[in-house]
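**Q** Sequence and predicted structure, then a few things I'm wondering about:
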Amino acid sequence: MADYILSDELKEAVLVAEITQRPLLLKGEPGTGKTLLATHVAESKKLPFYRWHIKSTSLAKEGLYFYDAVSRLNDSRFSDEDTKLRVREVKNYIQLGALGEAFSFPKRSVVLIDEIDKADIEFPNDLLLELDKMEFFIPETKEHIIAKERPLVIITSNNEKELPDAFLRRCIFHYIEFPNREIMKEIVHSHFPKIETEFLEKALAMFYSVRRIESLRKKPSTSELLDWIQVLLHSGEKLESNTTIPFAGTLFKSEDDYRVHLN
């Protein structure tokens, strides 16, 4: 992630999380680079990276370990000696999750807990002890997993649900503001080093004018800007002021927003 641009404020937030050894909770509108930060930090510091993408059905335990009882039951139907030996050892059916892998790794690592707000409201509270102590117990094998070095835990949220106060108290918080025009130029240049200055200025003028439309349901994000510029450059499209935005479907993601643009 050499093309990831960190603001001074974001660098400071990462540093504070490292010093305090507390999870870094990132909020901000979609497309501001919350998820990519964890990958960038891991790559720049040459640390192992473990990602846990949260779904609405996710359980806190899944990030620690999973006991595959179904596979064990299925294997127990076979009579060969190797399979019998495998079935006797329950640890053969224990799979570590992202946090479990990071705790088990003997050195420092980076863990991403992505979109924590998608899970049930009690999900964050179910992780309080493990994130505090950086350890957990596997009752099936009587193993106690304790992190030798605390991983840097980065947690993202799109604010779909409010997170519990007890959880927030244990985190370092940072809100990623949408990039201003100067930072956005750096971001675009990192992806398209040979882009012409005049073309970039026109593209950004159109893009930020779209984002200023108050009635939009979803404002286009950085990733959508980069996609749009890629299409424009590939097609050779010339940007002119006071005209319909070309390839508008790259920026607008709903019928209502598309109609607002046409009007």
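**A** Nice, thanks for sending it over.
**Q** C-alpha from now on. contacts and neighbour counts both.
**A** Fine.
**Q** which helices and strands does the helix or strand hosting L225 pack with?
**A** Following DSSP states H and E, one finds L225 within helix 222-235. When contacts are defined as 3 or more CA pairs under 8 Å, 6 or more residues apart in numbering; DSSP states H and E, helix 222-235 packs onto helix 181-191.
**Q** Run through who's touching the helix it packs on.
**A** D3, Y4, I5, I195, L200, L204, T222, L226 (CA atoms under 8 Å, 6 or more residues apart in numbering).
**Q** Show me which of those is closest to D68.
**A** Y4 (38.0 Å; CA to CA).
**Q** Please tell me I have it right and that closest one contacts A38.
**A** No. Look at Y4 against A38 with CA atoms under 8 Å: they stay out of range, at 10.6 Å.
**Q** Need the contact partners of stretch 40-58.
**A** 1-2, 4, 39, 63, 97-99, 101-102, 108-116, 118-120.
**Q** Give me the buried entries from the residues you listed.
**A** 4, 39, 63, 97-99, 101-102, 108-116, 118-119 (16 or more other CA atoms under 10 Å).
**Q** Mark which of those are part of strands, please.
**A** Within the buried ones among the contacts of stretch 40-58, residues falling in strands by DSSP state E are V110, V111, L112, I113, D114.
**Q** circling back: who touches the helix holding L225?
**A** G31, T32, M184, V188, H191, A203, F207, K238, F247, T250, L251.
**Q** Please narrow the residues you listed to those residing in helices.
**A** M184, V188, H191, A203, F207 (DSSP state H).
**Q** now, the most widely separated pair of the residues you listed?
**A** Taking CA to CA, no two of these sit farther apart than H191 and F207, at 16.7 Å.
**Q** Against that first model, consider the following:
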Amino acid sequence: MQFQGTKDYVATEDLKIAVNAAVTLERPLLVKGEPGTGKTELARQVADALGLRMIEWNVKSTTRAQQGLYEYDAVSRLRDSQLGDERVHDVKNYIKRGKLWEAFDADEKVVLLIDEIDKADIEFPNDLLQELDKMEFHVYETGETIRAKQRPIMIITSNNEKELPDAFLRRCFFHYIQFPDAETMRKIVEVHHPGIKDSLLTTALTQFYEIRDTAGLKKKPSTSEVLDWLKLLLAEDLTAEDLKRDGADALPKLHGALLKNEQDVHLFERLAFMARGRR
């Protein structure tokens, strides 16, 4: 079971090695990188490439680890008991299975994505240590132990918003997705916008990397944003000549696809003003 990328996803050699190492070691793959570098999409493409079903657990700031196992709805059971509902005699009627339970209970191997784990409370990763190690958990209300029928391929993403505990990191195989260089970016663009004119792509990517390298930028544009920008350029039928800028116009065409806050827009406006002052 080897991941070699897909026609819809450009995977670098080191990323392929990381995925296959995690699969071999049967450890979760912890993937970090800038937002928009394809961390979430990686899980989908691994599932597609290996012909496996994917189960997705999107973590929010309010998410608790217990929700990934199961939740017991005591309020509904109390209400049903007051109404004389026969369902109340079987506690299983009030157990809601979580994404981990769904993955553990699958007869076939699945890909389990735990997306943006760093959004949750700092104790969230620690609360999953036993489940990651033993691939089992106990349901106290029913007295049963849920064990994974097939160990899932687990991919965990993080945007590095907060540090993850050492005990959790020890249980993972780690990979940081570097921001694509220009050559890799060309391959990514070709997947999404096949046949784009080389002159337009060269000029657009030159501007894109210049913007990313601008000192003082609050939010650097990501891979997903340059793809959106190129889609707009193609829709407007713009040419490489149309993209050319001078000092009086430092903002790129359709800059709203690349610059996502007023601070960065003002930065480029100041650069244009300074350029005009030097004339």
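**A** Here it is on my side, so go on. None of these values were measured; they are calculated from a predicted model.
**Q** Overlay them and tell me the TM-score.
**A** Here the TM-score for the pair of chains, by TM-score structural alignment, normalised by the length of the first structure, is 0.94; 259 aligned residues with a CA RMSD of 1.4 Å.
**Q** follow-up on the earlier one: which of H191 and F207 of the first structure has more residues huddled nearby?
**A** F207 (20 against 14; other CA atoms under 10 Å).
**Q** show me what contacts the more buried one?
**A** F207 of the first structure neighbours (CA under 8 Å, 6+ apart): P220, L225.
**Q** quick one on the thing from earlier: ok, the contacts of helix 181-191 of the first structure vs L73 of the first structure, which is closest?
**A** Y4 (46.4 Å).
**Q** Now do the helix or strand hosting A275 of the second structure: distance to the chain's middle.
**A** For A275 of the second structure, the host element (DSSP H and E) is helix 262-277. On the basis of CA atoms, centre = their mean, to the nearest Å, helix 262-277 of the second structure sits 32 Å off its chain's mean C-alpha point.
**Q** which parts of it are buried?
**A** Those would be D264, V265, L267, F268, E269, L271, A272, for helix 262-277 of the second structure by 16+ other CA under 10 Å.
**Q** how about CSV for those, with distance to D90 of the second structure added?
**A** Compiled in CSV, those are given as follows (distance: CA to CA, whole Å):
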residue, distance to D90 of the second structure
D264, 58
V265, 60
L267, 63
F268, 64
E269, 66
L271, 69
A272, 71
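**Q** Could you find the closest non-adjacent residue to the aligned partner of H138 of the second structure in the first structure?
**A** Alignment note: H138 of the second structure maps to F137 in the first structure; criterion TM-score structural alignment. Distances taken as CA to CA, 6 or more residues apart in numbering place H144 nearest to F137 of the first structure, at 4.5 Å, with adjacent residues excluded.
**Q** count of neighbours near the one you found?
**A** H144 of the first structure has 11 nearby residues by other CA under 10 Å.
**Q** where does it fall, helix, sheet strand or coil?
**A** strand (DSSP: H, G, I helix; E, B strand; the rest coil).
**Q** and it, what does it touch?
**A** E135, F136, F137, I138.
**Q** Show me which pair in the ones in strands among the buried ones among the contacts of stretch 40-58 of the first structure is furthest apart.
**A** V110 and D114 (12.4 Å).
**Q** contacting residues for the residue nearest the centre of the first structure?
**A** Against the mean C-alpha coordinate of the first structure, by CA atoms, centre = their mean, the closest residue is T35 at 2.6 Å. Applying CA under 8 Å, 6+ apart to T35 of the first structure gives the contacts L112, D114, T156.
**Q** L239 of the first structure too?
**A** F199, K202, A203.
**Q** gap between the second one and Y258 of the first structure?
**A** I take that to be K202 of the first structure. 20 Å (CA to CA, to the nearest Å).
**Q** Any idea how many residues pack against E183 of the second structure?
**A** Neighbour tally, E183 of the second structure, other CA under 10 Å: 8.
**Q** quick check: angle from the helix holding L225 of the first structure to helix 181-191?
**A** Orientation of helix 222-235 of the first structure against helix 181-191 (axes from the mean of the first three to the mean of the last three CA atoms, to 10 degrees) gives an angle of 50 degrees.
**Q** Give me the mean deviation of helix 222-235 of the first structure from the second structure.
**A** With mean CA distance after the TM-score superposition for the first structure, helix 222-235 of the first structure departs from the second structure by a mean of 0.8 Å once superposed.
**Q** ok, back up a step: just the buried residues of helix 262-277 of the second structure now: which is nearest F179 of the second structure?
**A** For the buried residues of helix 262-277 of the second structure, the nearest to F179 of the second structure is D264 (19.9 Å; CA to CA).
**Q** Aligned against the first structure, show me the partner of that closest one.
**A** Using TM-score structural alignment, D264 of the second structure pairs with D257 in the first structure.
**Q** Apart from its neighbours in sequence, what residue is nearest its match?
**A** Using CA to CA, 6+ apart, the closest residue to D257 of the first structure is L216 (5.4 Å).
**Q** correct me, but that neighbour touches V260?
**A** Yes. Look at L216 of the first structure against V260 with CA under 8 Å: they come within range, at 7.4 Å.
**Q** The strand or helix carrying E43 of the first structure corresponds to what range in the second structure?
**A** Take DSSP H and E as the rule and E43 of the first structure turns out to sit in helix 34-44. The alignment of helix 34-44 of the first structure onto the second structure (TM-score structural alignment) covers residues 39-49.
**Q** That stretch vs the first structure - mean distance after superposition?
**A** Looks like 0.8 Å for stretch 39-49 of the second structure (mean CA distance after the TM-score superposition for the first structure).
**Q** how far is that stretch from where the chain is centred?
**A** That offset, for stretch 39-49 of the second structure, works out to 10 Å (CA atoms, centre = their mean).
**Q** ditto for stretch 116-128 of the first structure
**A** The answer for stretch 116-128 of the first structure is 16 Å, by CA atoms, centre = their mean.
**Q** ok, A103 of the second structure - contacts?
**A** Neighbours of A103 of the second structure in contact, by CA under 8 Å, 6+ apart: I55, V110, V111, L112, A148, P152.
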